[in-house]
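In: Below are the sequence and a predicted model for it; my questions follow.
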Amino acid sequence: MSSRPELLFPLFADLSTLTGVGSKTAKSFSGLQVFRPRDLIFTLPQSLIDRSLVATVYGQPTGKIVTVSALVLAHRPGARKSAPYRVDMEDSRGVFQLIFFHARADYLAKVLPVGSTRLISGKVESFDQLIQIAHPDYILDVEDSASIPAIEPVYPLTAGITQKTVAKALGSALAKLPELEEWIDPAQKARSGWPSWRHAVQMAHQPRTMADLMAAAPARQRLAYDEFMAHQLTLGLARARLKKAAGRPSMGTGLLRRAVLASLPYQATVAQLRSIDEIAADMGAASRMNRLLQGDVGSGKTLVAFLALLIAVESKGQGVLMAPTEILARQHLEGLQPLAEAAGVSLTLLTGRDKGKDRLAKLQALQTGQTDILIGTHAVFQTDVAF
C-alpha cells in the first residue's frame, strides 16, 4: 500500500488525466521526461514571449513576435498547389501579408473573412521588402483579445509537443495543485520573501518579466530550497537506516599507525590526526561506518586513508584501496610502499592488466592472507577476488 498522502494522488496519476492529453500526446511527452502531472509542473519555462498589442507591424524587428489588430483586405490563393496562400492585411500604418503553406482555403475564408478586423499574433518577417507573418500563432476576433496572453511562457519542446499543448496540459495540472502544510521555518520563509509551495509553482509558470525566470526569483528560490531540503531529508533517512544495520567492529591496536607516523619526515597535521581518530572510532563501533573524507589537493587525504586501512590490519583483517585509473593506482602503490615497509605490512597491486599466472598468484596471496592491503582499479571488485 502506498504511503503517499491522498491529496498528492492527482499529481501522480496518469498523464492522460490532463486536459488535451491522449495516449499519443502522453507518449510524445515522454521525450521531455514527463510521465506524470508532477513531472509537468516541475518543467519550468525557459523564456517568455511578449504578446502585448502594438499599433503596427512596421518598425518591428525581424523575428520579433507581435500582436496587432488588422483589417482583412483580400485573399490570394497560390497559382500552384505548392505556392503559398497569401492574405493581405492592413494595420494602422500600412499593408502586410499573412502567409500559409499547404493552406485550406475554406478554413482561411472562415477565420479571415474579407472586411473583418482580426487580432493577429506571430513572428514578423520580411520578404522582397514586404512585411509578412507566416502561419500566425493566433487569429482571433477583436472581442476575444483576452484569449491571447500578454506574456506567454516558453517551454522546452520535443517531437509531437507544441507550446499550446504544454500550456493546455499545464493549466489542467496546475488546477490539481494541493495546498500543502508548510515545512519551512516561518522566520526563514518570511525573511527570504518566499511564497507557499502552491503559490511558488503557480508563479514559476506565470512569469511577467525575464527576472521571474532567473534563479534568484523568489518562486524559483523556494522550489530549489524544497528540492535540496527533500534531498537532505532523504539522505538523513537513509543514514538512519544504515546506522541500524549491524557492522563488524575493527579495533586497532595503534601499533602499525604509530610506526608509520614515526617514519614520516614531517609531523601529521592536527586535522589529519583528528580525522583518523574519528575514523577509528567509527570502525570500532557496532554500526556500519558511513563517512566521507574531504580535503583540498595535497592536504594529506591519502595518508589518512592508509592509516585507516592499517586499523583493519591491526585487527587481523585486510584492506583495499581502489583508484579510478591504473595510473593513479600505481602512483598510490609507489607512494605508500615506504610507509608499508615502515609498518611491516605487504602491499599488492591488482589491475585489469594482470593476467594468467601473475593474477592467480596475487589472488592466492590475497585469499590466504599474505597480502595485507590491496591497491587497484575496479578489478578489485571482480567475482574471483576473495579476501
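Out: Looks like it came in fine.

In: When you work out contacts or count neighbours from here on, use the C-alpha atoms and nothing else.
Out: Will do.

In: For the stretch 51-200 of the chain, just list every one of the helices.
Out: 105-111, 163-174, 186-192, 197-204 (DSSP state H, counting those that start in this stretch).

In: Looking at those helices, which is nearest to A329?
Out: helix 186-192 (46.8 Å; CA to CA).

In: Can you give the contact residues for that closest one?
Out: 195, 218 (CA atoms under 8 Å, 6 or more residues apart in numbering).

In: ok, now stretch 372-387?
Out: 309, 313, 317-326, 329-330, 332-333, 345-352, 363, 366-369.

In: what about 6 Å?
Out: 318-324, 326, 329, 346-352, 366-367 (CA atoms under 6 Å, 6 or more residues apart in numbering).

In: before we move on, back to that, so which of the helices of the stretch 51-200 of the chain gets nearest V142?
Out: helix 105-111 (12.2 Å).

In: Can you list the buried residues in that closest one?
Out: For helix 105-111, burial by neighbour count (16 or more other CA atoms under 10 Å) applies to no residue.

In: Is Y225 in a helix, a strand, or coil?
Out: Assigned state for Y225: helix (three-state reduction, DSSP: H, G, I helix; E, B strand; the rest coil).

In: swap that for S3, please
Out: coil.

In: contacting residues for it?
Out: Contacts here follow CA under 6 Å, 6+ apart; on that basis S3 touches nothing.

In: alright, now check it against this:
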Amino acid sequence: MNHPVSTIAPILEAPLQTLPGIGPKLAGLLEQAVGGKRVLDLLLHLPERFAERVRIEKPEEAPADRDSVFPVLAESHRAVRSAKGARYVEVRALSGDARVVLRFMNATLPWIEGKLPRAEPRFICGRVRPEGDGFSVMNPEVARDAAQLPEREAIWPLVAGLHRGHVARGLAAALAVLPDCPEWADPPLVARETWPPFAAALRSAQAEATPAPRARLAYDEQLAGQIALALVRRRERQKPGRALLGNGEKRTAALAAFGHTPTPSQTAALAEIDADLAAPHRMLRLLQGDVGSGKTLVALLAMLRAVEAGTQAALMVPTELLARQHLRTLERLCRPAGVRVALLSGSLKAAERRQVLAGLADGAIAIAIGTHALFQQGVVFRDLGLAVVDEQHRFGVEQRLTLASKGEATDLLVMTATPIPRTLLLTHWGEMAVSRITGKPAGRQPITTTKHSLEKLDEVIEAIGRALGRGEQIYWVCPHVEVSLQKPYSRGADAAKLAAAELRFTVLKEKFGKSVTLAHGQMDVETREKALSAFSSGTARILVATTVIEVGVDVPTATVMIIENAEEFGLAQLHQLRGRVGRGPQQSYCLLLYAPSNRQMMVKRFNLLRSTEDGFVIADEDFRLRGPGEALGTRQSGHEMARLPLDDAAAQDRLVAIAHADAEALLTRDPALSTPRGQAARLLLRLFGKDAAMATLGAG
C-alpha cells in the first residue's frame, strides 16, 4: 500500500497494543520478546529457523534428523524432578502399538493434563528417539488436529508465557498495516544485490529462509548507523578548535628520562596526533595499539604538547588501580620536564581533593589523571586543551563526544589496547580518525605459550617453584574472586566454575610463604595497591589476581603468566593477559590451564594464540567466535551490533563496509538530506532509532 512519507513512521512506530487482537498482557509479552514497543520492532523480530516436519503414522517411521507429527493417546501423567532438581511432567502414551514417553520441561501437571487429556486423541510434533522398548519425545508441540502442525512453520525466539501462535497473530496484524517505504538505499546497489524493497523484505523474511531479504534488512540497519555516524562526524569537524603548538622542550626532557627512542610506529602515530593538535578544529582520534606497543608514551607526548602550548591535559581511565599505575609512570617522566601531575579519584581524602581541585582551577597542575571523577560537576580546569581516554569501550559515541566538555574546544584522544576489527571501527568508532601502533618496542622477546590440563596442576605448581628458584616473578590469574560456598573445590570438570583467586592464594601461600600476594577488584584500594607495589618492587614474587591486572600493570621483571581455567576467557582477553609478561629482555612464558572437560574448546584457542602475537588477528577471530559485545567485554547499549546479523560474519563485514561508503557518498551529494533519497534516509534514521543524529541537520 502506498503512503505519503510523512505518514509511514507513525504507522510503524505505533504501539503494539494498537494492533487488532493485541491486548495489554500480550503486548507486554511481545515487547519482552522483540525488545521494543513498536509495530516495526515486531516486524523485525525474524524467525530463528523454519521447522521442517514430516507426517508419519507411527513413531518407528520417524526420521532421526527431523521433527515428526503423529497421533498419540495419553495413558498417565506425573510430575517429576530430575536428579539435578529440574521440574518436568512425564506423560506415558500410546501411538498405535508403540509406547511413547513425552517429557515437558518446566511444565505444570494441570496444564499438561489439559493439553493431553487421558484417552483422547491428540497429535504431537517433536524429535523422536528410541528409549527402552519404545520411544521418547522431549518438549513436543501438542495439537487437536494434524493441520495445526503444518509441515513448514516459522519458529521465533520467545519468552516465558509467549507462544508461537501469539507471535504469528501479532505479525499477521502488523503485516496487514505495513506500508511500502521510499527507497533509501543506493538503487544501483539494490539492483546489483537483487534485494527486494524494505517492506517486501520484511514480508519475505517472515515467510521464508532465503538470504536476500535478511541481507537487505541487515544492510538497512547498518546504513542507518553509518549515516548517523557520518552526520556526527561532520558536526564535530565543523566545530571550531584551536591550534596547540609547542617548542618540544618538555617532550625532550621526558624522552631523556624514558631512556629509549620511540619506535617508527609510535613516531608515525604521534605525527598524526600532532597534525590534529596543530589544526584549527577539534581532534577526535582513536589510538589503537596492541598489548605492550607503547600507547602510554604516545599519549604522554601528546599531553606534553598541550602543556607546551600553555593548556592542561587530562587522562581518564576506567579504574583507580590503572590511574595509580599511570600516575607512577607519568610522574617519573614529567618531573624532569618540570610538569606537575596529580591524581583525582574517589578515594582521595578531603584535604587532598581540595588541593588537587585548586591546582586544576589555577593551572598549577598541568596533567590530571583519574577515573570518571575527572569529569564530575565541581571539577574545573583553568584551560583543558587535551582529554585522553584510556580503555573506555563502555562509552558510546555521544558520551565520548561530551567527555571534553570541561574545556573550550578541547581535543579528544581515545586509546585502546584491545585491537578493534574493521567492522567495529566502522560501526562504533566511525566518528573518529584512527591511528594504529603496530609491533613492540625493541628488545622484547616472543612469549612461549603452552596449555596444561588442571589434572596436571601439581606439576605446574612444582614448575613454579623452580621458576622462583631462578629469581623469576609470576602472575597467576583466576576468573573469580571467591570459591562457591555450595561445593568443595574440585580439580576436575567443575574446576571451571570454582577456580578462585582467594583459594589459589591460600594454596600457593601455604607452599611458598610470604613471596605470594593477592590483588582483586573487591579489595579496598590501599590493600590492593600495597600488594601491587610489593610485586612491582620484587618483594613479592607471585601475584595471584583476577583480570584486575589485564591492563595497566607493568612489571618488566615478571616472566611467567599462568591463567587458570583459561576456557572462561575470550581470545582477546587471553591475549591481553599474556601481554603482562614479555615486557623485559628475558624469555617469558604463558601457561593456559583448562578443565579436562573443555579440552576441545581450548585446543582451538591455544592453536591461534600459539600461532600469532598479533592482537589484530586475534581480535578478528574473537569477533567471529563470540560476537562484538563479548569480544570487547561489553554487552550494553550503544555497543550492540545489528539486531539482524547474518549467519556469515564475512557477509556482515562486507555489508558494513558498503554501508560506510554509501553513507559517505550520499552525504557528499546531499549533505542536507533534502533530495527524495535524502528524505527517505531521514525516515530510515527515524525507524532505526538514529533520529537524534538528524539534529545536526538543523531540522528533522
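Out: Received, thanks. As the structure is a computational prediction, the values presented were derived from the model and not from experiment.

In: TM-score, when you put one on top of the other?
Out: Superposed pair, TM-score by TM-score structural alignment, normalised by the length of the first structure: 0.74. Supporting alignment: 356 aligned residues with a CA RMSD of 4.1 Å.

In: picking up where we left off before, among the contacts of stretch 372-387 of the first structure, name the buried ones.
Out: Using 16+ other CA under 10 Å, the buried ones in the contacts of stretch 372-387 of the first structure are 318-323, 326, 329, 347-351, 366.

In: Can you add distance to P153 of the first structure and give these back as TSV?
Out: Shown next, in TSV, are these (distance: CA to CA, whole Å):
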residue	distance to P153 of the first structure
Q318	59
G319	56
V320	54
L321	51
M322	49
A323	47
E326	50
A329	51
L347	61
T348	60
L349	57
L350	56
T351	53
L366	62
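
In: Next, format those residues as CSV and append secondary structure.
Out: Shown next, in CSV, are those (three-state DSSP):
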residue, secondary structure
Q318, coil
G319, strand
V320, strand
L321, strand
M322, strand
A323, coil
E326, helix
A329, helix
L347, strand
T348, strand
L349, strand
L350, strand
T351, coil
L366, helix
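
In: Identify the farthest-apart pair in these.
Out: Top of the distance list for those (CA to CA): Q318 and E326, 21.0 Å.

In: How about the counterpart of A314 of the second structure in the first structure: what's its closest non-neighbour residue?
Out: Taking TM-score structural alignment, the alignment pairs A314 of the second structure with V320 from the first structure. The shortest distance from V320 of the first structure to any non-neighbouring residue, by CA to CA, 6 or more residues apart in numbering, is to L374 (4.6 Å).

In: what kind of secondary structure is R208 of the first structure in?
Out: Secondary structure of R208 of the first structure, per three-state DSSP, is coil.

In: Would you check the span in the first structure matched by stretch 511-529 of the second structure?
Out: By TM-score structural alignment, stretch 511-529 of the second structure lines up with nothing in the first structure.

In: If you could redo that for stretch 605-625 of the second structure, that was the one I meant.
Out: So stretch 605-625 of the second structure sits over no part of the first structure, by TM-score structural alignment.

In: try stretch 427-435 of the second structure
Out: Using TM-score structural alignment, there is no partner range for stretch 427-435 of the second structure in the first structure.

In: Give the equivalent position in the second structure for T269 of the first structure.
Out: Under TM-score structural alignment, T269 of the first structure pairs with T263 in the second structure.

In: Check the burial of its match by counting its neighbours.
Out: T263 of the second structure: 17 surrounding residues under other CA atoms under 10 Å.

In: Then the one 4 residues further on?
Out: Residue crowding around T267 of the second structure was assessed by other CA under 10 Å; the count is 14.

In: helices or strands up against the helix or strand containing it?
Out: Counting by DSSP states H and E, the element that carries T267 of the second structure is helix 264-278. Here helix 264-278 of the second structure touches strand 433-437, going by 3 or more CA pairs under 6 Å, 6 or more residues apart in numbering; DSSP states H and E.

In: Any buried residues in the very next helix or strand once past the strand it packs on, and which?
Out: Downstream of strand 433-437 of the second structure, the first helix or strand assigned by DSSP H and E is strand 447-453. For strand 447-453 of the second structure, the neighbour count (16+ other CA under 10 Å) marks 447, 449, 451-453 as buried.

In: so where do the strands sit in the stretch 51-200 of the second structure?
Out: 67-81, 87-95, 98-105, 121-126, 128-131, 134-138, 141-143, 152-155 (DSSP state E, counting those that start in this stretch).

In: Look up how far V380 of the second structure lies from K250 of the second structure.
Out: 24 Å (CA to CA, to the nearest Å).

In: Over in the first structure, find the residue span the helix or strand that contains G678 of the second structure aligns onto.
Out: Using DSSP H and E, G678 of the second structure sits in helix 676-687. Against the first structure, there is no aligned range for helix 676-687 of the second structure (TM-score structural alignment).

In: what's the offset of that helix from the middle of its chain?
Out: 29 Å (CA atoms, centre = their mean, to the nearest Å).

In: Show me which positions of it end up buried.
Out: By neighbour count with 16+ other CA under 10 Å, helix 676-687 of the second structure contains the buried residues 677-687.

In: Go through those residues and name the one nearest L44 of the second structure.
Out: Taking the buried residues of helix 676-687 of the second structure together and measuring to L44 of the second structure by CA to CA, the closest member is L687, at 11.1 Å.

In: Count the residues that sit near the nearest residue to that closest one once chain neighbours are set aside.
Out: Of all residues not flanking L687 of the second structure in the chain, A9 sits nearest, at 6.8 Å (CA to CA, 6+ apart). Applying other CA under 10 Å, we find 17 residues neighbouring A9 of the second structure.

In: how big is the angle separating the helix holding T267 of the second structure from strand 433-437?
Out: Calculated by axes from the mean of the first three to the mean of the last three CA atoms, to 10 degrees, helix 264-278 of the second structure forms an angle of 150 degrees with strand 433-437.
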